[in-house]
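1. sharing a model prediction with you, sequence too.
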Amino acid sequence: MELLQQPPTAKGPAEWFAGDVWFDVIYRGRDASKARANTVRFAPGARTAWHSHGLGQTLLIVEGIALIQARGGKLIEARPGDVVWTPPDEEHWHGAAPGRFMTHLALWEGDDTTWLEHVTDAEYGAVPVSART
């Protein structure tokens, strides 16, 4: 067993995020493990750019209201306790609703994230549907 030393909180780079986003690395697999886990905190209105993960991604919404969308899909509103799975190579984005902070736990494998263009204001401002419907 080993108590892992955690790197300091990092500000999300402007190439990958719109608005203020911070993340803490919880786990980054070593050797054969490709597991990744980050806590990500979004200021109101902040969001990722469009992106995809080669082996998919799971998000656990911890607090606030999340907005999540797959390319060509409906904008989904998710709340604390909701778990969202994005399949491998599916282009998507996620972020905080206007006026609300949002924190999620992001779980994925490997370093093959493909970052794309930023989400437009029209995409972000679409009317969301509940993840529970």
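-> Happy to help now that I have it. Residues are numbered from 1 along each chain as shown.
2. going forward, measure contacts between C-alpha atoms and count neighbours the same way
-> Will do.
3. mind giving me the packing neighbours of the helix or strand containing R36?
-> According to DSSP states H and E, R36 maps onto strand 35-42. For strand 35-42, the elements it packs on are strand 21-28, strand 102-109, judged by 3 or more CA pairs under 8 Å, 6 or more residues apart in numbering; DSSP states H and E.
4. thought K74 was touching G125?
-> No. K74 is beyond contact range of G125, at 11.7 Å (criterion: CA atoms under 8 Å).
5. tell me where this structure has helices.
-> When assigned using DSSP state H, the helices of the chain occupy the ranges 121-124.
6. apart from its neighbours in sequence, what residue is nearest the most centrally placed residue in it?
-> With distances taken as CA atoms, centre = their mean, the residue of the chain nearest its centroid is H94 (5.1 Å). In space, and not counting its chain neighbours, H94 is closest to I68: 4.3 Å by CA to CA, 6 or more residues apart in numbering.
7. adding another structure so you can compare the two:
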Amino acid sequence: MQIVRSSNPTTKGPPEWFTGDVYIDAVAAAPAPSRVSANLVHFMPGARTFWHRHALSQTVFVTEGVGLCQRRGGPVEVIRPGDRVLFEADEEHWHGASPNRLMVHLAINEADDDNAAVEWLDPVTDEEYAQSPE
């Protein structure tokens, strides 16, 4: 057993990955042979990821607020606390807060020697984001 006392500061999501104000708290980063990492991600209203994909898939579990997500070519979907979203391997997608509510989710990712946890792509445009359901 290993207990890691909370000593990592909350970090601001970099502008190369996110639009708007996003804050990240590291939750899990086990050493090899584990491939799993987890982060608690706080999106302020209107904030969102860039388009991105995960070679080994990603699961997000919404813990607070109201969010939005979309896979490339699909409709924008509303997500709420308790919702679990699986983005399949290499599926281009984005996720973030709704325009007027914050959203917090636990993001669970895998990586290994051959696959990075995430590949960041282009920003979600304001026009793409505005397609969100009412």
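-> Now that the structure is in, tell me what you want to look at. These numbers were taken from a predicted model, which means no experiment stands behind them.
8. closest to G81 of the first structure out of the helices and strands packed on strand 35-42 of the first structure?
-> Taking CA to CA, strand 102-109 is the member of these nearest to G81 of the first structure, at 9.6 Å.
9. and the closest one against the second structure, how far off on average?
-> Mean deviation of strand 102-109 of the first structure relative to the second structure after superposition (mean CA distance after the TM-score superposition for the first structure): 0.6 Å.
10. which residues in the second structure does that strand align to?
-> Under the alignment (TM-score structural alignment), strand 102-109 of the first structure falls on residues 103-110 in the second structure.
11. tell me how far the matching stretch lies from the chain's centre.
-> Relative to the chain's own centre, stretch 103-110 of the second structure is displaced by 5 Å; criterion: CA atoms, centre = their mean, to the nearest Å.
12. cool, and stretch 77-89 of the first structure?
-> Per CA atoms, centre = their mean, the centroid offset for stretch 77-89 of the first structure relative to its chain is 9 Å.
13. same check, this time on stretch 92-108 of the first structure
-> Per CA atoms, centre = their mean, the centroid offset for stretch 92-108 of the first structure relative to its chain is 5 Å.
14. in that stretch, what's buried?
-> Going by neighbour count (16 or more other CA atoms under 10 Å), the buried part of stretch 92-108 of the first structure is 92-98, 101-108.
15. with stretch 21-29 of the first structure instead?
-> Those would be V21, W22, F23, D24, V25, I26, Y27, for stretch 21-29 of the first structure by 16+ other CA under 10 Å.
16. what does stretch 42-56 of the first structure give?
-> Going by neighbour count (16+ other CA under 10 Å), the buried part of stretch 42-56 of the first structure is 42-56.
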